[in-house]
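Enquirer: just a sequence and a predicted model for now, questions to come.
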Amino acid sequence: MNLNSSTNSSGKAQHPELSRGLLLILAISSGLSVANLYYNQPLLADMAQTFHASAAQIGSISTLTQLGYALGLFLFVPLGDIKEKKILIVILLGVVTLSLLSVGISENLTMLGAASFAVGTTTVVPQIIVPLAAQLARPDQQGRIVGIVMSGLFFGILLARTISGIIGSLWGWRIMYYIAAALMFSLALTLWAFLPQTGSTSRLSYRQTLHSLWEYTTKLPLLREASLMGGLLFGTFSVFWTTLAFFLKQPPYYYGTEIAGLFGLIGVAGASFAPVAGRLADKKGPRIVVGIAAAVTLVAYGFLWLFGKHLWGLILGVILLDLGVQGAQISNQARVYALVPEAKSRLNTVYMVTYFIGGSLGSFLGMHAWSLWQWKGVCLVGSSLILLSLIIWGRGLYNQRKGNMERCCN
């Protein structure tokens, strides 16, 4: 199958302009919807008390949520290229509303795990919104536009922890999920009213669309590089955030759920860097920005390992970790979207499935590292994942320069 032969040639001219108001709606919607994945992280210790579970057992809730998200990305995000995105988004928001309610009424750990998996599977709206924003943007502004929408997404990731930590400490973790369900229902109504109709960008069948994911993966080495780097860096992000609530409950901190959630506010400093990373990717090239961002993430873990038991060291580590991971995310997505412009949803599927498989692996490894070796084990696992991502980046840079030299010689 020719990857480009089945795309809709009507092009972007038929699409509405991306106004500032619509861009704001897309950014806010990304943040509100992605937050569903992260409400549980500051609440894991409280959930463990409710169900009398160990740290390793309750850590599976975060892992299942992220694995569900990876499955949802694979099943639903490719539909963004062949179906009307507005209808797809509203339907998914309706289903995730029911999934969140199921978490809130869970009576045992098995039901909680199944409901959390369902929340992850249906919380894929942000990864339909991001390609939609890129589709509506001018080609020379895609990095900036994606950066703005991703800023909303990152704020949602970080503030989700803060909000859930506070609400969990005041009224219990179940109330957080009832509130989240109400937010998703309200968001569905809002987006039905304001999102434009954009049509499809491909005439492939659903089966052909899923098959094309494999073709893109095998034929585009840059897609493989960006996806693997993204997965490893998000894995190190998950290693930290999944274990933070347990670390803060121990000496020298003795902090509760609400303080663990407040650390999300510290990460906002890193999230605010996302538009800057997008502009740098447009001007300097995304590969360079990705490498710098990965190096910043490694420095963050150095602070967390050496100075994590000092509040200033923990705070600085959180800021650098969020800055590095999010800068890499923006730049990776910018170079992925540029590969085949008419297949943004499918390219995003490959990238984000790998991204959240890495995240679920990070959650799993982080909780087991904590159970076996406490904080030093957590930092060792996180640092190892970053080093692997830098090896992949270095190999990609070498191959790029080798290819440039061969073309010059020919």
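Expert: Arrived safely, thanks for sending.
Enquirer: use CA for all of it now, contacts and neighbours both
Expert: Fine.
Enquirer: what are the boundaries of the helices in the stretch 301-410 of the chain?
Expert: Taking DSSP state H, counting those that start in this stretch, the helices of the stretch 301-410 of the chain run over residues 311-337, 344-409.
Enquirer: any chance of CSV for the ones you listed, columns mean neighbour count and distance to A118?
Expert: What follows is those, written out as CSV (neighbours: other CA atoms under 10 Å; distance: least, CA to CA, whole Å):
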stretch, mean neighbour count, distance to A118
helix 311-337, 25, 25
helix 344-409, 20, 15
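Enquirer: so which of the ones you listed gets nearest K86?
Expert: helix 344-409 (13.8 Å; CA to CA).
Enquirer: helices and strands around the closest one, which ones?
Expert: Helices and strands touching helix 344-409, by 3 or more CA pairs under 8 Å, 6 or more residues apart in numbering; DSSP states H and E, are helix 55-76, helix 79-82, helix 126-136, helix 206-219, helix 221-248, helix 286-307, helix 311-337.
Enquirer: structure two is appended below for comparative analysis:
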Amino acid sequence: MKKSKLSSFGQSRICPICESNVGSAATKCLVCGAELASDDIQSNAEIPASSVKVRKSSVNVPVTVIIGAITFMVLGGLALLLVSSGNNPFLESTATITPSATSVPTFTQSPTKIPTKLPTSTSLPPIVHKVIEGDNCILIAVTYDVSVQSVLQLNGFTQSCPLLVGQEVLVPVPTATPAPTITSTMVPLALTQAARPVHVVSAGESLSSIAAYFGVSFKSMAEVNGKLPPDYAISIGESLTIPIDMPLPTSGPTPTETSLPPYPAPNLLNPSDGQAISYVEQAVSLQWTGIANLREDEVYLVTVEDVTSGKAKRIQDSTITTRYVLNVDMKPSESVPHVFRWSVVTARQVGVSSEGLPLYEPAGITSEVRTFTWSGIGINITETSNED
């Protein structure tokens, strides 16, 4: 058995460089890569047995080195790959101090007061009126309390206003005039003329009704705004100063004068509401029923206004009878009918102006406001004077 082992072992050779076993026909050492020559290679058969044992023990050293080298190369490659990717395993990771969020004290915000929006006027669609027999633009305007021009403009009509029975006419919705409001009551001693409010006259108002609304005397109202008797004329759209620093005297016991109860509103008779006066008429007679026997200082105040002409034609006159004649001075010259409004109120004289004219204030309730139409013949008449 020993003989066969030696025979088998004798077929191998030893590398002279690394002393590794190589094949008998090998020309290159597989361990160190040295070129092998036939004379450089020593056969295992020539080596003593004691030497063979030594060589066997030395073969394990180079293999361990090779394995370690391979392991080092693999680990080095992995380390290089990690370094190139930004993760360096050889550097000690420095702990990054992340600042913690400091809690900021929060304050509970008080609810914001939202201002209340004032109601805005919304344009309403026009009213559709169906024409019946006897209708014209003036009567339609009077019926809906709007101006004739607004009806003409909305429908694209000419001044002649041709209408057909059954025709639909658009009528603008009348704009309601808001009543004047006083937001705060001021102490009378603190009031000055600079604090006096201004009121814009709307349709159907008179100087007396405005004075009564604001609680000031009619006399003060007339003097501040320069209104003179007998008519105390005001116009729609006119701005009047309200002397609220001159209020009515506080009620109290007055031994010299006893306040009389207000008279009821006069009852208007002629012309009827909406009546059309012929163009051939040169005067219009206004009539109403008397409310009582007037005192010496009491009269009827009659207010007449040409709505079509605007504030250019408006009168306010006094009479002690229940009839007032509107003369030709108020008659329109053109053939287009004009709308007139008129009303009556009982008044009482309260003094005399600097011009010597009587000053009146209402002594009762104003009558209803009636309308009528009146037209001319379409010829402008100019006055001529004959020179001697």
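Expert: Here it is on my side, so go on. For clarity, every value in this text was computed on a predicted model and none was experimentally measured.
Enquirer: now the TM-score, please.
Expert: Remark: TM-score between the superposed chains equals 0.22 [TM-score structural alignment, normalised by the length of structure 2]; 143 aligned residues with a CA RMSD of 7.1 Å.
Enquirer: I'd like the helices and strands packed on helix 344-409 of structure 1 as JSON lines, with distance to S169 of structure 1 appended.
Expert: Shown next, in JSON lines, are these (distance: least, CA to CA, whole Å):
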{"stretch": "helix 55-76", "distance to S169 of structure 1": "18"}
{"stretch": "helix 79-82", "distance to S169 of structure 1": "38"}
{"stretch": "helix 126-136", "distance to S169 of structure 1": "28"}
{"stretch": "helix 206-219", "distance to S169 of structure 1": "43"}
{"stretch": "helix 221-248", "distance to S169 of structure 1": "13"}
{"stretch": "helix 286-307", "distance to S169 of structure 1": "26"}
{"stretch": "helix 311-337", "distance to S169 of structure 1": "21"}
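Enquirer: the ones you listed: which one's closest to G147 of structure 1?
Expert: Closest of these to G147 of structure 1 is helix 311-337, at 6.0 Å (criterion: CA to CA).
Enquirer: in structure 2, which strand is the longest?
Expert: strand 338-352 (DSSP state E).
Enquirer: list the buried residues of that one.
Expert: 338-350 (16 or more other CA atoms under 10 Å).
Enquirer: from those residues, which is closest to H129 of structure 2?
Expert: The closest of the buried residues of strand 338-352 of structure 2 to H129 of structure 2 turns out to be V339 (CA to CA; 19.0 Å).
Enquirer: how about the nearest residue to the closest one, chain neighbours excluded?
Expert: Counting by CA to CA, 6 or more residues apart in numbering, the nearest residue to V339 of structure 2 once its immediate chain neighbours are dropped is T373, at 4.6 Å.
Enquirer: doesn't the one you found belong to a helix?
Expert: No - the assignment for T373 of structure 2, made by DSSP: H, G, I helix; E, B strand; the rest coil, is strand rather than a helix.
Enquirer: surely it touches D306?
Expert: No - in this structure T373 of structure 2 lies outside contact range of D306 using CA atoms under 8 Å: 9.3 Å.
Enquirer: shared neighbours of those two, anything?
Expert: Counting by CA atoms under 8 Å, 6 or more residues apart in numbering, the residues touching both T373 of structure 2 and D306 are H338, V339, F340.
Enquirer: elements contacting the helix or strand harbouring H129 of structure 2?
Expert: Using DSSP states H and E, H129 of structure 2 sits in strand 127-130. Other elements packing on strand 127-130 of structure 2 under the criterion 3+ CA pairs under 8 Å, 6+ apart are strand 168-171.
Enquirer: no more questions from me, cheers.
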